[in-house]
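> I'll drop the sequence and a predicted model, then ask my questions.
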Amino acid sequence: MKSFKCGILLISCIVPIMLFSCGKNEKAIEENNLAGQETLENLDNSSTVSNKEESFKIDWQKYENQMDEEEKEDFQEYIAVLNDENTFYCFNWLDKDICFSEYLESIESEEQPEIAGVALVDLDNQNGKELVIHFFEGGGNYLILTRDDGKFYGTNMGERLFEELQNNGKYLGSGGAGDLYFYRMSIDSDGVIENKIGELHGIENEDGSVTDELEIDGKVTHNGQEWVDENYSDPVSWIE
């Protein structure tokens, strides 16, 4: 009888120990599973970031190979920005210092951006030539970069607001069917200023015909197309 009681006592001591041990093992397994899951998530995130960074790598050499020596010198001024090694202050778009990849994200470029063309043109007769990049992303956008006092500045223009860019810096914006607005731009460390040269509107006559009415410096003329042909006949050569 005494031996039987000792056996019961021994079992009653062993069972809680086993249960406690099992609980510890289950907790350890759960923690290991969570740690493993977290590691996999981190790897997935790392892979996503890596893929995103790779997607923003652009072969700028392809464009530079099509430039003359003077254009190459100007283009090299911007290469640090294009390679995300330097930031630029983006006026009238994000209004802060950003890197090139952040700009691409802002125009909804999720993969390798589609570039319609690259051009170097002096928009405002100061600080050398601006770099203009035309993207298909976001419905069409133009990134305009300049440098001033050793720093970089830029702005973004929508597709219809920066058309027919000329070698003398003129461009036009479309206000819809029959409405055009003609501009020059000044861009430097103080910001971006659009100077309107004039505007052209299609005026419908009583007989149903349309006359182009052009206003320049407050003066109205009806030979609008002739003026456009004279002032917008030297477009920039886009490098594709």
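Arrived safely, thanks for sending.
> from now on I want contacts and neighbour counts done on CA atoms only, so please keep to that.
Fine.
> quick one: the helices in this protein?
2-55, 60-64, 69-82, 100-106, 224-231 (DSSP state H).
> and among these, the most buried is which?
Mean neighbour count, computed with mean count of other Cα atoms under 10 Å, is highest for helix 100-106 among these, reaching a mean of 17.
> select the longest strand from the chain.
Taking residue count as the measure and DSSP state E as the definition, the longest strand of the chain comes out as strand 191-204.
> which residues are contacting that strand?
Residues outside strand 191-204 that contact it (Cα atoms under 8 Å, 6 or more residues apart in numbering): 91-92, 155, 178-187, 210-217, 224.
> keep only those of the residues you listed that are in strands.
In strands, defined here by DSSP E, the members of these are 91, 155, 179-187, 210-216.
> just the buried members of the residues you listed?
The neighbour-count criterion (16 or more other Cα atoms under 10 Å) marks 91, 155, 179-184, 186-187, 211-215 among those as buried.
> of those residues, closest to W60?
Sorting these by distance to W60 puts T155 at the head of the list, at 20.1 Å, by Cα to Cα.
> any idea how far the closest one is from I14?
Distance from T155 to I14, counting by Cα to Cα, to the nearest Å: 76 Å.
> now the two most distant members of the buried ones among the ones in strands among the contacts of strand 191-204.
Using Cα to Cα, the two most remote members of these are F91 and T211, lying 37.3 Å apart.
> putting a second one here so we can go through both:
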Amino acid sequence: MSLCVLEKVSKTYTTGDLVVYALRQVDLTIDPGEFVAVMGPSGSGKTTLMNILGCLDVPSSGRYALAGKDVTAMDDDELSRMRSEHIGFIFQSFHLLPYATALENVLLPTLYLERPVDGGKSRALELLSLVGLEDRAHFRPNQLSGGQQQRVAIARALMNDPELVLADEPTGALDTTTAAGIMRLLSSLNERGKTIVVVTHDPEVAAYARRVIRMRDGVPTEQPSGRTPRPLTAHPPVTP
């Protein structure tokens, strides 16, 4: 069963008598374990698409199902529950709490679950180890580099074991060398079975994906799937 299914999804915004289409009749499926990149110029609809995939917004028309559940008509509480239980978010600007430690930031998603996570602290420490920051668990964001902060954000996104990880320009605030390390990490997570969707303007970042969706005027077109990822501009392996 596909993880994400969009059927004839449109999103419109109205200003006076003017109706603007952010998405137009989008049909799209994403299967478990895929690594998908979404590209496009400003205003192409890529951010709107990510917002709908992430249950941050709903279609004006059409249907969206996530993990077999039709989210199209869900209310805000139901959408919040879907986000907490099924989706992990990674943002360009990290969005870490400045006065919380790396460990405390990773634990944040558990606060929004209806049921507590068994062994939450142990799981958070395991995730920090997975992203190479086991020795930085008690550091605050201002004590970490940009790459390390993004790794904390990735660990946080994985805390509730989501089926879908959405990354919005995850390397946009990083230098090329650090960005390469982040993309290698996301590739490694995908190889472990995580479904990842990356929104990016950078073709070198998109090259890591097995499938590239290009947005223009609210309509997606695709490059052939099954591509072999190539690395960002060559650099020796690094740990940001």
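Now that the structure is in, tell me what you want to look at. Keep in mind the model is a prediction, meaning the values are calculated, not measured.
> quick check: TM-score for this pair?
Between these two chains, after superposing, the TM-score reads 0.26 (TM-score structural alignment, normalised by the length of the first structure); 110 aligned residues with a Cα RMSD of 6.2 Å.
> in the second structure, what residue spans correspond to strands?
Using DSSP E, the strands of the second structure run over 4-15, 18-30, 35-39, 61-66, 69-70, 87-91, 164-168, 195-199, 211-216, 219-222.
> now the ones you listed as a markdown table including mean neighbour count and distance to A124 of the second structure?
Shown next, in a markdown table, are the strands of the second structure (neighbours: other Cα atoms under 10 Å; distance: least, Cα to Cα, whole Å):
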| stretch | mean neighbour count | distance to A124 of the second structure |
| --- | --- | --- |
| strand 4-15 | 17 | 27 |
| strand 18-30 | 16 | 28 |
| strand 35-39 | 25 | 24 |
| strand 61-66 | 19 | 26 |
| strand 69-70 | 14 | 28 |
| strand 87-91 | 22 | 14 |
| strand 164-168 | 24 | 17 |
| strand 195-199 | 23 | 20 |
| strand 211-216 | 22 | 30 |
| strand 219-222 | 18 | 36 |
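> of those, which approaches A155 of the second structure most closely?
Put simply, out of those the one that sits nearest A155 of the second structure is strand 87-91, at 9.4 Å, with distance taken as Cα to Cα.
> which helices and strands sit right next to that closest one?
Where contact means 3 or more Cα pairs under 8 Å, 6 or more residues apart in numbering; DSSP states H and E, strand 87-91 of the second structure is packed against helix 146-158, strand 164-168.
> and the contacts of stretch 210-224 of the first structure?
Contacts of stretch 210-224 of the first structure from elsewhere in the structure, counted by Cα under 8 Å, 6+ apart, are 197-205, 225.
> and the end-to-end length of that stretch?
The first and last residues of stretch 210-224 of the first structure sit 12 Å apart, counting by Cα to Cα.
> need the longest helix for the second structure.
Among the elements of the second structure assigned as helix by DSSP H, the one spanning the most residues is helix 176-191.
> returning to that earlier point: list the buried ones in the longest strand of the first structure?
Of all the residues in strand 191-204 of the first structure, those buried under the rule 16+ other Cα under 10 Å are 192, 196-202.
> nearest to F20 of the first structure, of those residues?
Using Cα to Cα, the shortest approach to F20 of the first structure within those belongs to V192, at 71.6 Å.
> ok, the closest one to P16 of the first structure distance?
From V192 of the first structure over to P16 of the first structure the distance is 77 Å, taken as Cα to Cα.
> H134 of the first structure now?
Taken as Cα to Cα, the spacing of H134 of the first structure relative to P16 of the first structure amounts to 74 Å.
> swap in E54 of the first structure?
The span separating E54 of the first structure from P16 of the first structure equals 56 Å under the rule Cα to Cα.
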